[in-house]
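In: Sequence first, then the predicted structure, then my questions.
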Amino acid sequence: MKQGKYEIDDAPLPTFDSVSALLNSINSAVIIDDMENVEQYFASLRKAGVNSFLTAWKDDSSVLDKVLDRIETLWLNPLSVEIFEVDSEQALRDILPHAYVTTPSPFVDFLEALFLGETYFQAEFEQPLPSGKSVDLCVTSHMTTLQDRLVSICTFTDIKWYRDQRTLADLLNLRGNALMGTKLAAWELDIRCDEYVVDREYGTLVGVDPLCKKLSTSEVLQFVHADDRRLLSTLAIDGHIDREFRVCRSDGRSILVHEVGSATRYDSEGKPVVFAGTIRDVTQASQQQRLHEVEKSILEASMEGAEENQVLHSLARGVDHAVLNHGCIAVLFDQQHRIIASAAGNEKLADCAAAAREKSATDFPHLFVDCIGKKMFTFVPNVLGEHDNTDATRAFSNCGVKSVGAMPIMTRDNQVIGAICLVSEWPNDRVSHGLDDLKRLSRLVALVIQERRQENTQRLLDLQSQNRLRFASLGRLAGGIAHDFNNLLTAIISNAQLCEIQRTDPAKVSGATSRILQASEVAASLCRQMLTYAGQVEAIQRPINLVELAERMVSLIHPSISPRILLDVSSDRDVPSVLGDDGAVSQVVLNLLTNASEAIDDVGQISVAIGKKTLDRESAAQYMFGKALGEGQYVCLSVTDNGCGLSEDAKKHLFDPFFSTKQSGRGLGLATVIGIIENLGAAISAESKPKQGTRFEVVFPLASRTSSGTEKDTPCSIGRVGRPVLIVDDRDDIRTSVQLLLESQGIRTIGVESGEEALVSVKSQRFGLVFLDQQMPGLSGLETYRRMRASGDDTPVCFMTGFAATSELEAVNRLDATTTLVRKPLGLDELKTVFQRHASRLASKA
């Protein structure tokens, strides 16, 4: 069929196939008119100085006839015949130019809109029909291009019918979705001939001439970002299309589009061959969504304790991904607005971000200076502008940056601590939308970084406070040691001088030396307590009846406390044995009883209770000091008094060495308890309130049935030793003293001051026993022992140590049966014990 110069198929035009099907389903007529000649006539009127078609028509009514003569009807659908009550399409074409010219005329209003350049028109009017009746119609016209001609797509809808079926709002919504949309571009793909038909809006979208045209698939793919072309390589088998991809516009910039469509025709096998749909720009919506995702990721990172540098990198990468056509560099300032940290959103900007570090805001005059001063988004259209040509901006330019914008990272008190920089490789490339989202993101980042800095500052203050407490505790420790040792040294020195003065009086010399020994033993005991506090005393583990031990300690302390203090012991039946060192556990119980008795002024009560206790995970975590306890069975010892109790401040220092609430106390009792229970694998807790007393509770691990221990060695005579004994110690006074003690017992000795000399000595002659100091300059005792054994020497070795780290003690304990360990200070009794342990080997070497 021909109408004017266009070939018209009986079927709807391909470009509007899906639109026509929709409009037919909602009882609307569709008429497509060629308006190209009308537009040319209007152009001549405008050239003649006419500003309004209505004015021209009122001045000259023939103007309307001239317009009607220039309208050519290209296509109409069958429903048009029914609505206008004609018997054929040809009859409608004959009357169509005059069909809706009424008074007041919506057609004249339509021409006025077209004259003024509007592309959309809508009106309602009453249309007389040939039968004498009339119909209320809603006419909608949309101007578009078809085959390089300007056409009008008009729909006529029976309003009364729609009012019976649905609301007018539904009608307008359907029509709007079908024809207009919002920035929707229409397309149709015929895979049989590999051809796209796209409309005017499609060209506008991709940045080419906005003309309706046919394109091949390869031509369409040229607009698609290279990384996204695979998305368009396949079509959905079910005939539905819903996808997002990037489009590269002709100006070099990219946009994100959302494409939807469906199959409109199928071949004889039921496979889709023609698809139609729409495509729209979703760059802004996607940017908003992605920036929200960046906010979420930064919040999650903050909750996981991420440091500010990690937050900065997460920010840069997230914004770089969210904002198309722009890269991101995030920076942080110090209080002098020097850049102290920077992060690049992608590898291409890494050098640019590095160039920004350790620069000042003043190195970027119109960027950061204005951003900080104005506290708002600042845009620099040319980074090498007249006032911006600095080393820093040249570094940006060398990285390909032509323009840049900066959003301040601003705290709640409006202090700028950084900036989010959006950089572009095009000059004057301002971000046109999404600044509110970017501003909200910058505020969130500022909040996270500010909180992290406050946490770090508080952590530093806490550390400083802890260090002050440690130094105070160390001061008390040093002062207490100095006090006690000065007293002991006074007794030792004065009695030693008496021995010198009264050397002719054996009785007085004997008394003085006895007092020297007593003071020395007290000093040794004090040293042992300090090592116990440090957890460096090796305990001999054996099963202990805790009930019997507690009763012994109560009997021991009872005479020394006030008779008006009631002291009682209670226990469960069949309390299991605990694993521990008898002396160490005795010291724990004795110290707790002493502490309780000194907390009571004169009258009061001390209760000792022993029983089985089952701990779960929660109750095990309540013990303040000692080993971390697991779930299971333990034996519990509690000591409770109704004395003065402790203040909150005193409880904080309860187990500190040399801290005491008693004027005469040394303060090592409870501190020693901590070291002991660490070694025993036990744990302790304390509860106390002022004027309500104190309760200590210690839990001990159970002794297994296979647990066993060796009895303590009882010193006896040294006995016969055939070979000499080698004494190795770098301290001349200690080496000489040990030699003299042994020689007083008839034993030959040789003394050397280093491990190196000891190796020479054992190589030149055989020894019955080697006393080897553990800590010496050069070769340590342990290394000397290993070299002796490596050379084939099997002489028994006794290690001497005043202090050794736990790892060193464990290493010694793992050696063979020919080795023993003795702690300094050592006297004749300790030496006798060593010889007793090696008696059988010494006899064989006699």
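Out: Now that the structure is in, tell me what you want to look at. Note that the structure is predicted; figures quoted are calculated from it, not measured. Residues are numbered from 1 along each chain as shown.
In: from here on, contacts and neighbour counts on C-alpha atoms
Out: OK.
In: isn't there a helix covering Leu566?
Out: No - Leu566: not assigned to a helix; according to DSSP: H, G, I helix; E, B strand; the rest coil it is strand.
In: quick one: it and Gln605 touch, right?
Out: Yes - if you go by Cα atoms under 8 Å, Leu566 and Gln605 touch, sitting 4.6 Å apart.
In: Looking only at neighbour counts, state which of the two leads.
Out: Remark: of Leu566 and Gln605, Gln605 carries more neighbours, 18 against 15, as counted by other Cα atoms under 10 Å.
In: wait, isn't Phe700 in contact with Ala683?
Out: Yes - Phe700 lies in contact with Ala683 (Cα under 8 Å); the separation is 7.1 Å.
In: which neighbours do the two share?
Out: Counting by Cα atoms under 8 Å, 6 or more residues apart in numbering, Phe700 and Ala683 have no common neighbour.
In: what are the ranges of the strands in the stretch 501-650 of the chain?
Out: Residue ranges of the strands in the stretch 501-650 of the chain, as given by DSSP state E, counting those that start in this stretch, are 542-544, 565-571, 578-580, 604-615, 625-626, 632-641.
In: Residues contacting the longest one, please?
Out: Counting contacts by Cα under 8 Å, 6+ apart, the residues outside strand 604-615 that touch it are 546-547, 550, 564-573, 575-576, 593, 596-597, 630-643.
In: on contacts alone, who are the packing partners of the longest helix anywhere in the chain?
Out: Counting by DSSP state H, the longest helix found in the chain is helix 435-501. Other elements packing on helix 435-501 under the criterion 3 or more Cα pairs under 8 Å, 6 or more residues apart in numbering; DSSP states H and E are helix 283-303, helix 308-322, strand 403-410, strand 416-424, helix 506-533.
In: Would you mind giving these as JSON lines with distance to Val738 added?
Out: As requested, those are exported to JSON lines (distance: least, Cα to Cα, whole Å):
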{"stretch": "helix 283-303", "distance to Val738": "64"}
{"stretch": "helix 308-322", "distance to Val738": "62"}
{"stretch": "strand 403-410", "distance to Val738": "74"}
{"stretch": "strand 416-424", "distance to Val738": "70"}
{"stretch": "helix 506-533", "distance to Val738": "16"}
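In: adding another structure so you can compare the two:
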Amino acid sequence: MEGYSVADSLSCEELSLRVQKLEKERRELETFRESHQKLATILQNAPFLVIAVDRQWRVQEANRAAFSLMGYLEPGEILGSRCGKAIGCIHHVDDPRGCGYGPACGTCVFRLAILETFESGKSAERIESRHRIIGDTVPERTFLVTTARPEGNNHVIVFIEDVTEQRKAEEEKKRLQAQLGEAKKMEAVGRLAGGVAHDFNNMLGVIIGNAEMAMLQINPGEPLNRYLQAILKAGNRSAETVRQLLAFAGEQRINPEVLDLNDMVAGMLNTLRSLTGPDVDLSILQCRDLWKVKMDPSQVNQIVAALVLNARDAIAGKGKVTIETANVSFDERTCQENPDSLPGEFVLLSISDTGSGMGQEVLEHLFEPFFTTKEFGGGPGLGLSTVYGIVKQNNGFIGVDSEPGKGTTFRVYIKRSEENANKDEFYTSQLETRRGTETILLVDDEQEILRTLKPMLVSLGYRVFAAESASAAMKIAEEHTDTIHLLISDVEMPDVSGKMLAKNLKLLYPGLKCLFMSGYTSSGVAFFGMLEDGEEFIHKPFSMSDLAGKVRKVLM
């Protein structure tokens, strides 16, 4: 071609390469811009805070989450400010020089993580830091702080995750798990206590019954009578200990009445003052128009006496005990904030003292049977466990506030009763012995029980057949030609339950009446499905007069 040279050709090729290179660089720049825009969009819309901090602790960049934490509307409100102010740290106002000069800055995990990254270049990975934020509805926030320093950059990038709610949920879960474990432990201990009480009641029934029978055979003035009195007294004291165990297990026999706790406490005042002694100032603060409760009066006496005695023992020298009553209500929201509470309307009985107080290690075991901080001989450690069982039996709950050296307050909450008068009538065993001539079939798998009860019933004029098992009882019933008027049977036996035995015997004697007995209480046997409401029951151990009165009541 005319006018065309090799040099011109080389220039065109070089130009083409340069154009291609420029086009490649343009595409790479465009890709970088798109990637940068995506990253910027991600960071701006991330649910966690992202800020860039320089060596003067000033915020150079921040995403939207950082703006919203303090309610900023424009970037200019946060950019250029010190990072303490940017995240609303309550300590940044402690010194006009700002972040790093406040009294808490020397131990601030957030600040130390940034400082370490500036000095060493090492990144911090999700370090936990706690902060109080100005004007925040949350008392304290928990942040996870991650830091990074881009190479060749004089800034530290800080990523801040607000895990306050997550930590709160984790702590709540741990607390609920601990509470559930404690409830299961107390339930298991209660079951164990009830079982132990059942076995002891059988043995005490034999001891008390035989002592009473022996006393009937001798003159009151004989020397032997003194020893029998001692046996009977020890047996009754042991029975009282068993009753305390049953109270903890929630199986105490009760005769509930509609009561005014103000009247009950006022009626005990003189007794309580004699318990506390002259060095303790006992005062009562009564709520006007106090709601009524429905529970056994003896249980109220037990609760008040046990807690006042506990308060007295906690006071060394002079001190003060205050008994207070109040009406309180708990809704579902309040119960969520105070998980030991129950929803509804309650009457509060509060007993406070100025004594030595208790630490957490004592509070964790406070209501367990036989747990005590007293020296040997100071008591069996059943007072507070009895209170716990009574409160639970009456659908209430109990709380304790105590610190070493700051005294203790017990708060007992009993369900409010809407009844105005007590309409329930309960059978009371006759004090005098009642006699009869009917035929009784006595059944118990414990031979000692049979040997004790049969002479009692015979001495009362009854004709008695005794059997050690349900099968032996059925054999006696089938061979007996006359009427059997009453079955007295243990509720729980190895072969057949007392309830099933009664059902089979009624096929032979349709008019047969039944009286069941057990070392468990009536509520206990009902809980285990051994008896139904309305079936006659007597709780071991019982006296001869108790048995005589109950038998006559059933046969009438």
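Out: Everything's here; your move. Note that the structure is predicted; figures quoted are calculated from it, not measured.
In: sorry, back to before: of the strands of the stretch 501-650 of the first structure, flag the one that's most buried.
Out: When the strands of the stretch 501-650 of the first structure are scored by mean count of other Cα atoms under 10 Å, the highest mean neighbour count falls to strand 578-580 (a mean of 26).
In: Which part of the second structure matches that strand?
Out: Per the alignment by TM-score structural alignment, strand 578-580 of the first structure matches residues 293-295 in the second structure.
In: what's the average distance of that stretch to the first structure?
Out: Superposing on the first structure places stretch 293-295 of the second structure at an average distance of 1.4 Å from its equivalents, by mean Cα distance after the TM-score superposition for the first structure.
In: quick one: stretch 438-446 of the second structure aligns where in the first structure?
Out: Aligned using TM-score structural alignment, stretch 438-446 of the second structure spans residues 723-731 in the first structure.
In: end to end, how far does that stretch reach?
Out: For stretch 723-731 of the first structure, the first and last residues are 24 Å from each other (Cα to Cα, to the nearest Å).
In: Report the buried residues of it.
Out: Going by neighbour count (16 or more other Cα atoms under 10 Å), the buried part of stretch 723-731 of the first structure is 723-730.
In: quick one: what's aligned to Val822 of the first structure in the second structure?
Out: Using TM-score structural alignment as the criterion, Val822 of the first structure maps onto Ile538 of the second structure.
In: got the contact list for Gln836 of the first structure?
Out: Contact analysis of Gln836 of the first structure by Cα under 8 Å, 6+ apart lists 715-716, 718.
In: related to what we said a few turns ago, dump the helices and strands packed on helix 435-501 of the first structure to JSON lines, plus mean neighbour count and distance to Pro777 of the first structure.
Out: Listed next are these as JSON lines, based on neighbours: other Cα atoms under 10 Å; distance: least, Cα to Cα, whole Å:
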{"stretch": "helix 283-303", "mean neighbour count": "18", "distance to Pro777 of the first structure": "51"}
{"stretch": "helix 308-322", "mean neighbour count": "21", "distance to Pro777 of the first structure": "46"}
{"stretch": "strand 403-410", "mean neighbour count": "27", "distance to Pro777 of the first structure": "59"}
{"stretch": "strand 416-424", "mean neighbour count": "26", "distance to Pro777 of the first structure": "55"}
{"stretch": "helix 506-533", "mean neighbour count": "17", "distance to Pro777 of the first structure": "22"}
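In: closest to Leu654 of the first structure out of these?
Out: With Cα to Cα as the criterion, Leu654 of the first structure lies closest to helix 506-533 of these, at 13.5 Å.
In: Check the mean deviation of that closest one from the second structure.
Out: Averaged out, helix 506-533 of the first structure is 1.5 Å away (mean Cα distance after the TM-score superposition for the first structure).
In: What is that helix packed up against?
Out: Against helix 506-533 of the first structure (3+ Cα pairs under 8 Å, 6+ apart) you get helix 435-501, helix 669-680.
In: Can you say which of those helices is packed in most?
Out: helix 669-680 (a mean of 24).
In: against the second structure, where does that one fall?
Out: With TM-score structural alignment applied, helix 669-680 of the first structure matches the range 383-394 in the second structure.
In: what's the offset of the matching stretch from the middle of its chain?
Out: 12 Å (Cα atoms, centre = their mean, to the nearest Å).
In: Stretch 391-409 of the second structure now?
Out: Distance, centroid of stretch 391-409 of the second structure to centroid of chain: 11 Å (Cα atoms, centre = their mean).
In: all helices for the stretch 51-200 of the second structure, in order.
Out: 64-69, 83-86, 109-120, 164-217 (DSSP state H, counting those that start in this stretch).
In: ugh, wrong one, the stretch 601-750 of the first structure
Out: With DSSP H, counting those that start in this stretch applied, the stretch 601-750 of the first structure shows helices at 617-620, 648-652, 669-680, 732-743, listed in chain order.
In: quick one: the third one to the second structure mean distance?
Out: It refers to helix 669-680 of the first structure. Superposing on the second structure places helix 669-680 of the first structure at an average distance of 0.9 Å from its equivalents, by mean Cα distance after the TM-score superposition for the first structure.
In: Compute the number of surrounding residues for Ser120 of the second structure.
Out: Neighbour count for Ser120 of the second structure, taken as other Cα under 10 Å: 9.
In: How about Val145 of the second structure?
Out: There are 22 residues near Val145 of the second structure, going by other Cα under 10 Å.
In: Let me know whether it touches Asp162 as I believe.
Out: No - judged on Cα under 8 Å, Val145 of the second structure makes no contact with Asp162 at a distance of 9.1 Å.
In: Who are the contact partners of Leu782 of the first structure?
Out: Residues in contact with Leu782 of the first structure (Cα under 8 Å, 6+ apart) are 774, 812.
In: Can you tell me what it aligns to in the second structure?
Out: Match for Leu782 of the first structure (TM-score structural alignment): Lys499.
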